[in-house]
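Peer 1: the amino acid sequence is not available; the structure is as follows:
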């Protein structure tokens, strides 16, 4: 059985969030997108995210939506193929309006840096040397 990870993330403005993540190179599947949600491909076939309006997200969970700009419950970590991929995604996130909360960390065998998207969700990008 093919396993997938699908994150569900509440966003304030769906069009603005689509533009932000499009600037990072992520694509959207119109078959599973509409006025309340957009299905985003992060790693085709295995990792996707459903960006949903806050009102729609709240209707699914039946409790208040956390304000990610105030507190975080999770950090989404994505592995990258190279240091250059980490740096490139960070640069695109910053150019698209994301916040970069700390400088890159270089441990020799591992390199990482994170960004906060326009809704306050934290993303960490990491490259690990194959020999590690």
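Peer 2: Sure, I can see it. Since we're looking at a predicted model, the values are computed, not measured.
Peer 1: CA atoms for contacts and neighbours, from now on please.
Peer 2: Will do.
Peer 1: okay, buried residues for the longest helix along the chain please.
Peer 2: Counting residues, the longest helix found in the chain (DSSP state H) is helix 83-95. Within helix 83-95, the residues scored as buried using 16 or more other Cα atoms under 10 Å are 83, 86-87, 89-90, 92-94.
Peer 1: next SSE downstream of that helix?
Peer 2: Per DSSP states H and E, the first helix or strand lying C-terminal to helix 83-95 is strand 105-106.
Peer 1: strands of the chain, residue ranges please.
Peer 2: Using DSSP state E, the strands found in the chain span residues 5-11, 27-29, 37-43, 47-53, 75-79, 105-106, 110-116, 122-128.
Peer 1: okay, pairing it with this:
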């Protein structure tokens, strides 16, 4: 069985966040969703748990940082093409997120952009030609 990842994110407005993540391509898994949390599925192995602040506090005594002012983690999703990278960033901006809070990257064999969700969590999105990347690393 492949390993799964469940990214847990504190969100201020659960319905708004669910709509945002649906707009960028995740689907809601109703069996793990209630009024305090929503499981948003990007793939068979990638799940994002959106948690209200009260729910998030049940898992840690640490203060919840304001992701619009501070950064604790950068998340990255791979895409199958550079066009898909551009498309998800455009959908994120159309759904109330911010496109390209970080610099765009284009190295020929790798292309990346980013978006910020309504709560300030930054997602990097990238495409990479793995064979070309390995060849470039071998040359360097």
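Peer 2: Great, that's in hand. Just so it is clear, the model here is predicted, and its values are computed rather than measured.
Peer 1: ok, back up a step: so which of the strands of the first structure gets nearest residue 67 of the first structure?
Peer 2: strand 5-11 (9.3 Å; Cα to Cα).
Peer 1: how big's the offset between the closest one and the second structure?
Peer 2: Taking mean Cα distance after the TM-score superposition for the first structure, the mean distance separating strand 5-11 of the first structure from the aligned residues in the second structure is 0.4 Å.
Peer 1: the buried residues of helix 83-95 of the first structure into CSV, with extra columns for distance to residue 129 of the first structure?
Peer 2: Converted to CSV, the buried residues of helix 83-95 of the first structure look like this (distance: Cα to Cα, whole Å):
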residue, distance to residue 129 of the first structure
83, 9
86, 13
87, 15
89, 18
90, 19
92, 23
93, 23
94, 25
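Peer 1: now for those residues: which two are most distant?
Peer 2: Maximum pairwise distance in those, criterion Cα to Cα, is 16.6 Å, between 83 and 94.
Peer 1: burial check on the equivalent of residue 58 of the first structure over in the second structure, number of neighbours?
Peer 2: By TM-score structural alignment, residue 58 of the first structure lines up with residue 57 in the second structure. Burial measure for residue 57 of the second structure: 14 neighbouring residues, criterion other Cα atoms under 10 Å.
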